[in-house]
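In: this one's structure only:
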């Protein structure tokens, strides 16, 4: 069963991610191989245009079909708890409400860039829900989950993945969380 990547691809040529593992960060490639889902597409882009707004403008990809994956951290009893939040680019993650409660921490905030890059083994601006550390919850907004095709990072700035939102909900530790995107 294939996916209609054209909804989100704009002017980009998309191929099966399983056939273009060379475009993915190592942990992302391992995750894509494990899922073995032909609905995940990959496409090469200009790395200088990896940020969502620039990407959408250049390649004609609809902003409402792009999702951002942000790493959030919070502390409880001296323990740092991490999560990834996946929300549409037209929204922001409710870090100090929904995410803070889900992580059961006093305060939650975006993880420092250096920590996010080191812990995920991905490039800043390319962090994706695929291939994240096994103990992190992946919190997904319902609008992302029901999207027929959504653009996410590939772990590197030189490419993107396009997949039905449903595929993201099948990742280990994935949770669809009402109210995540605001």
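Out: That came through fine. Everything quoted here is computed from the prediction, not taken from an experiment.
In: going forward, measure contacts and count neighbours with C-alpha atoms only.
Out: OK.
In: hey, where'd the helices end up in this protein?
Out: Applying DSSP state H to the chain gives helices spanning 6-9, 26-35, 52-59, 100-103, 113-120, 142-145, 165-168.
In: Need the residues that contact the fourth one.
Out: The contact list for helix 100-103, computed with Cα atoms under 8 Å, 6 or more residues apart in numbering, reads 74, 81-83, 106-108.
In: want to throw these into a markdown table with distance to residue 11 and neighbour count?
Out: Below are the contacts of helix 100-103 laid out as a markdown table (distance: Cα to Cα, whole Å; neighbours: other Cα atoms under 10 Å):
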| residue | distance to residue 11 | neighbour count |
| --- | --- | --- |
| 74 | 39 | 23 |
| 81 | 39 | 17 |
| 82 | 35 | 23 |
| 83 | 32 | 25 |
| 106 | 44 | 12 |
| 107 | 41 | 16 |
| 108 | 37 | 24 |
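In: From residue 173, how far off is the residue most central in space within the chain?
Out: Central residue of the chain (Cα atoms, centre = their mean): residue 128, 3.3 Å from the mean position. For residue 128, the distance to residue 173 equals 14 Å [Cα to Cα, to the nearest Å].
In: what do you get for residue 119?
Out: From residue 119 to residue 173 the distance is 16 Å (Cα to Cα).
In: Tell me the one of the contacts of helix 100-103 nearest residue 21?
Out: Of all the contacts of helix 100-103, residue 21 sits closest to residue 83, with 24.9 Å by Cα to Cα.
In: Isn't that closest one up against residue 75?
Out: No - using Cα atoms under 8 Å, residue 83 makes no contact with residue 75, being 11.7 Å away.
In: Inside strands: which ones of the contacts of helix 100-103?
Out: 74, 81-83, 108 (DSSP state E).
In: Tell me which of the helices of the chain sits most buried.
Out: Greatest average neighbour count among the helices of the chain goes to helix 142-145 (a mean of 23), per mean count of other Cα atoms under 10 Å.
In: this is the comparison structure:
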């Protein structure tokens, strides 16, 4: 079992053995991952799922948290989606790098109800694990290189613990230097 130095006061268990702590699409995607044994999960208070509250409550370093945002843009009437995974201490370059990658005129965060409906995950818990197969997952280079990360689990009542290289190897993942500012 992996020892997570970023877990603070939490007890991290193997995620593949605790699918009750994951959204359904996350559990399905995790089962298909070659490195699923490298991913942990910990139950948390759903009211403390937002990154700053989570880090403070559980003594987990903000520098080890990564946020997943769903971005949408239109081109010729077609909506194009992507997910971006960036360190919590940075911001995704939505109207620069992501807009160019999606090849759209304007990119913005997808509306909450749309993101929830399309991902099958709870708002505030959306994670790159288990997203729709046709979405690119854009991962900042700093995230890909992080030895340990805390990310969403698809629900607000838990967090995933994952090595950056495992996140970078997710299906559809593209590591981009400069995705975050």
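Out: Perfect, thanks for sending it. Quick caveat: nothing in here was measured; it's all calculated off a predicted structure.
In: Would you mind giving the helices of structure 1 as CSV with distance to residue 42 of structure 1 added?
Out: Output for the helices of structure 1, formatted as CSV (distance: least, Cα to Cα, whole Å):
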stretch, distance to residue 42 of structure 1
helix 6-9, 10
helix 26-35, 10
helix 52-59, 14
helix 100-103, 31
helix 113-120, 19
helix 142-145, 18
helix 165-168, 14
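In: do you know which of the ones you listed lies nearest residue 89 of structure 1?
Out: Going by Cα to Cα, the one of the helices of structure 1 nearest residue 89 of structure 1 is helix 52-59, 7.3 Å.
In: so the closest one aligns onto which residues of structure 2?
Out: Aligned using TM-score structural alignment, helix 52-59 of structure 1 spans residues 51-58 in structure 2.
In: Next, the mean deviation of that stretch compared to structure 1.
Out: Compared with structure 1 after the fit, stretch 51-58 of structure 2 shows a mean deviation of 0.2 Å (mean Cα distance after the TM-score superposition for structure 1).
In: tell me the contacts of the closest residue to residue 88 of structure 1 other than its chain neighbours?
Out: Spatial nearest neighbour of residue 88 of structure 1, chain neighbours left out: residue 67 (4.2 Å); criterion: Cα to Cα, 6 or more residues apart in numbering. Residue 67 of structure 1 makes contacts with 86-89, 144, 150-152, as judged by Cα under 8 Å, 6+ apart.
In: how about 6 Å then?
Out: 87-89, 151-152 (Cα atoms under 6 Å, 6 or more residues apart in numbering).
In: Same check on residue 83 of structure 1?
Out: 71-72, 136-138.
In: State the distance from whatever residue of structure 1 lines up with residue 138 of structure 2 to residue 75 of structure 1.
Out: Alignment note: residue 138 of structure 2 maps to residue 139 in structure 1; criterion TM-score structural alignment. Going from residue 139 of structure 1 to residue 75 of structure 1 by Cα to Cα gives 17 Å.
In: So what does residue 19 of structure 2 match up with in structure 1?
Out: So, by TM-score structural alignment, residue 19 of structure 2 is matched to residue 21.
In: That match - how many residues pack around it?
Out: 17 (other Cα atoms under 10 Å).
In: and if you look at the one 4 residues further on?
Out: Other residues within reach of residue 25 of structure 1, judged by other Cα under 10 Å, total 24.
In: Isn't it up against residue 155?
Out: Yes - contact criterion Cα atoms under 6 Å: residue 25 of structure 1 and residue 155 qualify, at 4.7 Å.
In: Structure 2: strands as residue ranges?
Out: 13-14, 40-43, 66-75, 78-87, 107-109, 137-140, 149-152, 158-162, 173-176.
In: Residue 139 and residue 75 of structure 1: which is more packed in?
Out: Using other Cα under 10 Å as the criterion, residue 139 of structure 1 and residue 75 rank with residue 139 on top: 27 against 17.
In: And that one, how close does it get to residue 93 of structure 1?
Out: Applying Cα to Cα to residue 139 of structure 1 and residue 93 of structure 1 gives a distance of 10 Å.
In: Residue 110 of structure 1 now?
Out: Taken as Cα to Cα, the span from residue 110 of structure 1 to residue 93 of structure 1 is 10 Å.
In: Neighbour count: those two, which is higher?
Out: residue 93 (25 against 17).
In: Run a quick check on that one versus residue 179, I expect a contact.
Out: No - with contact defined as Cα under 6 Å, residue 93 of structure 1 and residue 179 do not form a contacting pair (8.6 Å).
In: What residue in structure 2 is paired with residue 34 of structure 1?
Out: That one, residue 34 of structure 1, aligns with residue 32 by TM-score structural alignment.
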